[in-house]
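K.L.:
Model the structure of this input:
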Amino acid sequence: MSNWNGNWESFARDAELAAKERLNEVDRISESNQWKVIKAFQKHRVSDFHFNSSTGYGYNDRGREVLDEVYAEVFGAESAIVRPHFVSGTHTIGIALFGVLRPGDEIVFVTGKPYDTLHKVLGHPGDGTGSLADWGVGFTFVPLLGNGQVDWEGVKAAVTPRTKVFAIQRSRGYDWRPSFTIQDIEEMVGKLRSIKDDAVIFADNCYGEFTEEREPTEIGVDLIAGSLIKNPGGGIAASGGYIAGRRDLVELAAYRLTAPGIGGEVGAMLGTTRSIYQGLYLAPLLVGQAVKGSVFAASAFERLGFETHPTWNDPRTDLIQAIRFRSAEHLITFVQAVQRAAAVDSHVVPEPWDMPGYENPVIMAAGTFIQGGSLELSADAPIREPYIAFMQGGLTYAHVKLAVRQVIEDMHSRNLL
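P.N.:
A predicted model of the protein is given here:
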């Protein structure tokens, strides 16, 4: 049943007051992570000259080298490679997996089928695309149980002598399930070690950075990957990604990014170094703003009678807020309203389309300064039942609140409330 009374100020105040304790907790986590990042900068003596650019091979680029060290420090890892040359989260994850896996190896996804865009990276035997399967790497998805938890009996049954990598997707993707908290992942690590202790544990960390006080590599995960146009880029990095973890595994990934024997020793930064450093510095604050926006959105839409996941009071471990609607019209109105609330391209009206890498038509709102920048406010949804929209990001809490207001007003004008 809807609680909308036509008065935005009172509605927003009530939604905010209901979620006050959770919003305060987000601020506390943001502050803790801000201190962690600053201390990493201080420990590695980040200086103005580290922001200088490099060209050509990029030999002796001390700014790039220190950037890798800072990322490793922040993520509690032995090593890291941070580059603008990673074009997306999918590319970065692909580099990590191709770096570690060899023909004849197998990868077991313990958290179910991975995010849609990774399916083509996995591929199928003989597809001719150079996918993992085309190179003779096998893979198995172990579906989650009905309660969204890992099916440990299924994982045990999926493991073979060829199993080289266990993969964990931290965020929900396009699934109506809980994202996995750091505590959840820590428990997974313990169980996976008992099943096959020599396998590499990899985690897709996209959307999760700085939402909690610890990262997967701080609790036993061997290798993580993520995108700089999501959380750690702080809304400033124009492109790029990072891989962090065990030194030997990061080196293998670096060989895949460049070439064996070259690895991370080269790579001109082409004027991006300052923005990547500054984006990391800002990331804890801006991730906190985005998470607060998601908490507020959940509180608001629950008051309107819609089901949300996570609820406003659930612990947060990523940026993504899922909202279940009753019809495709609700879904499309929601996404179009988020676009109308954007600072960039607010006049554009998104429509469902067959987006490469996705299995259903997708509608996306993305009025962003960085194309595809998922730390900025965006929303997307596959047009399929159940009608679930996925909202993420928001560089400022105030912007997310504006978007929620726009959605409510548009739905009200179309008699959808």
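
K.L.:
contacts, neighbours, all on C-alpha from now
P.N.:
Will do.

K.L.:
Okay, strands next: where are they in this protein?
P.N.:
Ranges of strands within the chain are 79-83, 106-109, 138-141, 163-169, 200-204, 223-227, 241-245, 307-309, 321-325, 362-365, 378-382, 387-392, based on DSSP state E.

K.L.:
how about this one, so we can line them up?
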Amino acid sequence: MNEITEKFLLKEYGISEKVLLLHRKALKEVEGMFEYYDGIREYNQFKVLKAFQDERISDYHFTNSTGYGYGDVGRDTLDVLYAKVFKAEAALVRPHFVSGTHAIAAALYGVLRPGDTMVSVCGRPYDTLHSIIGLAGDEDTGSLKDYGVGYVEVPLKEDKVDVEAVLDILQKDPSVKMVHIQRSTGYGWRKSMNIAEIEEVIRQVRSAREDVVVFVDNCYGEFVEEKEPIEVGADLVAGSLIKNIGGGIAQTGGYVAGRKDLVEKASFRLTLPGIGGEAGSTFGVMRSFYQGLFLAPHTTMEAVKTSVYAAKLLELAGFVVLPKAEDKRTDIIQAIRFGVKDKMIEFVKGIQFGAPIDSSAVCEPWDMPGYEDQVIMAAGAFVQGASIELSCDAPIREPYIAYLQGGLTFDHGKLGVLIALSRVIS
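P.N.:
The predicted structure follows:
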């Protein structure tokens, strides 16, 4: 920031000289790291562009189908485009997925059958999956448990997958049909799994059982590294279009990609057997889906830079962060441990006050559907709930950790974090 900008922040946002001093130091320390992420962004941007060119994308792909949506060339070609980018056999990209969790659920219900068992190798998965698996305690909701699908959870060992325990289960339990890997942390306190770690886990799993389906929850991870999970042996991945891969343009939707037979099974759970991905009108959203994918490598790295900067700034301010600024990223999430409830809440509120949309809103903890604790969420976004836009959420439970993610531009991400920190320290 130049002198004029800093004076503007002092006058218009009341950001203290103390916070600006921390900012100057943080920015100086992370600017060299940004060159590494720019290299990843450039590679992924070229990869996506080549896929667009290979598939000869034209404006006639931005179709507006209604009714059954049979023969929607834009929808069907977008599936091919995603498959090419992910190095997958097939993909299913639809506005009818209401969230990443919905896409994940379609994948799980599509593959698993009564009597099968799913093994979660990253410990307890993200809160919104608990009701799907049958961990929330509700009965007769149509959970996997209700349908006779077994579930085994392998706790992490020193923040790593306990491969020995996983292999023991695979060798002793022939009912295991799927290994579930959650790339991001969820509401945990650990580093996210990078692609190299995922590759090693898959290699070990394959050494024990060739028949097991390896599923990766890819939310928050797309385009943060040069490779995606399919390229290192995963059979199936799923995620949300209002996170990384929608580029801040997609207004809704999700995707499933991987082996053709498994993607088809997921499509039967999105619609119904016999129809799958052959139907489903797209209501004129195709242009935003294509444009979002094209912008995603750049937009994702703006969010990554925001997280790296926030990690350094908050650490200099005396807070414990994970990952640290120097750690190589595999997703866009930055965890910040406040230890004190009120400080955490004030920080989240500050992110909301720094938003372009609903900056006057005061967010408060509430009983959010799918979560076991009250959650406070700052999401002043152009697309409701889009966590590729600067946002922050935190379950109201000890040790009071906030999870920051997103930032369509680093400039906005930087300012939002400064506003939030100013509410926490004087």
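
K.L.:
export the strands of structure 1 to TSV and tack on mean neighbour count?
P.N.:
TSV is the format used below for those (neighbours: other Cα atoms under 10 Å):
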stretch	mean neighbour count
strand 79-83	26
strand 106-109	24
strand 138-141	19
strand 163-169	23
strand 200-204	24
strand 223-227	29
strand 241-245	28
strand 307-309	20
strand 321-325	23
strand 362-365	23
strand 378-382	24
strand 387-392	24
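
K.L.:
count of residues packed around the counterpart of residue 317 of structure 2 in structure 1?
P.N.:
Correspondence of residue 317 of structure 2 to structure 1, assessed by TM-score structural alignment: residue 304. When counting by other Cα atoms under 10 Å, one arrives at 15 neighbours for residue 304 of structure 1.

K.L.:
on that earlier part again, include distance to residue 44 of structure 1 when you put the strands of structure 1 into CSV, please.
P.N.:
Converted to CSV, the strands of structure 1 look like this (distance: least, Cα to Cα, whole Å):
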stretch, distance to residue 44 of structure 1
strand 79-83, 14
strand 106-109, 36
strand 138-141, 39
strand 163-169, 30
strand 200-204, 26
strand 223-227, 22
strand 241-245, 17
strand 307-309, 39
strand 321-325, 35
strand 362-365, 39
strand 378-382, 34
strand 387-392, 32
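
K.L.:
Residue 25 of structure 1: which of the ones you listed is closest?
P.N.:
strand 321-325 (17.2 Å; Cα to Cα).

K.L.:
which residue packs closest to the aligned partner of residue 36 of structure 1 in structure 2, ignoring adjacent ones?
P.N.:
Aligned by TM-score structural alignment, residue 36 of structure 1 pairs with residue 47 of structure 2. Leaving aside its chain neighbours, residue 47 of structure 2 sits nearest to residue 85 (7.0 Å; criterion: Cα to Cα, 6 or more residues apart in numbering).

K.L.:
surely that neighbour meets residue 51?
P.N.:
Yes. Counting by Cα atoms under 8 Å, residue 85 of structure 2 touches residue 51, with 6.5 Å between them.

K.L.:
what about the equivalent of residue 233 of structure 2 over in structure 1, distance to residue 166 of structure 1?
P.N.:
Under the alignment (TM-score structural alignment), residue 233 of structure 2 pairs with residue 220 in structure 1. Counting by Cα to Cα, to the nearest Å, the separation of residue 220 of structure 1 from residue 166 of structure 1 is 13 Å.

K.L.:
repeat for residue 4 of structure 1
P.N.:
In terms of Cα to Cα, residue 4 of structure 1 sits 46 Å off from residue 166 of structure 1.

K.L.:
Check residue 378 of structure 1 too.
P.N.:
30 Å.

K.L.:
same deal with residue 182 of structure 1?
P.N.:
With Cα to Cα as the criterion, residue 182 of structure 1 and residue 166 of structure 1 are 16 Å apart.

K.L.:
Residue 112 of structure 1 too?
P.N.:
11 Å.

K.L.:
Equivalent analysis for residue 63 of structure 1, please.
P.N.:
Per Cα to Cα, residue 63 of structure 1 is found 33 Å from residue 166 of structure 1.

K.L.:
Enumerate every residue touching residue 166 of structure 1.
P.N.:
Taking Cα atoms under 8 Å, 6 or more residues apart in numbering, we find residue 166 of structure 1 in contact with 107, 108, 109, 110, 192, 199, 200, 201, 202.

K.L.:
which of those residues are also in contact in structure 2?
P.N.:
Shared with structure 2 under both residues aligned by TM-score structural alignment, their matches' Cα atoms under 8 Å, the contacts from these are 107, 108, 109, 110, 199, 200, 201, 202.

K.L.:
For burial, what's the neighbour tally of the match of residue 233 of structure 2?
P.N.:
20.

K.L.:
go on, residue 314 of structure 1?
P.N.:
Counted with other Cα under 10 Å, residue 314 of structure 1 comes out at 12.

K.L.:
Now check structure 2 for the residue matching it.
P.N.:
That one, residue 314 of structure 1, aligns with residue 327 by TM-score structural alignment.

K.L.:
what's the distance between that match and residue 404 of structure 2?
P.N.:
16 Å.

K.L.:
and if you look at residue 181 of structure 2?
P.N.:
22 Å.

K.L.:
do residue 196 of structure 2 as well
P.N.:
For residue 196 of structure 2, the distance to residue 404 of structure 2 - Cα to Cα - is 24 Å.

K.L.:
what's the answer for residue 37 of structure 2, then?
P.N.:
18 Å.

K.L.:
Now for the aligned residue in structure 2 for residue 254 of structure 1: which residues touch it?
P.N.:
Using TM-score structural alignment, the equivalent of residue 254 of structure 1 in structure 2 is residue 267. By Cα under 8 Å, 6+ apart, the residues touching residue 267 of structure 2 are 92, 106, 110, 276, 277.
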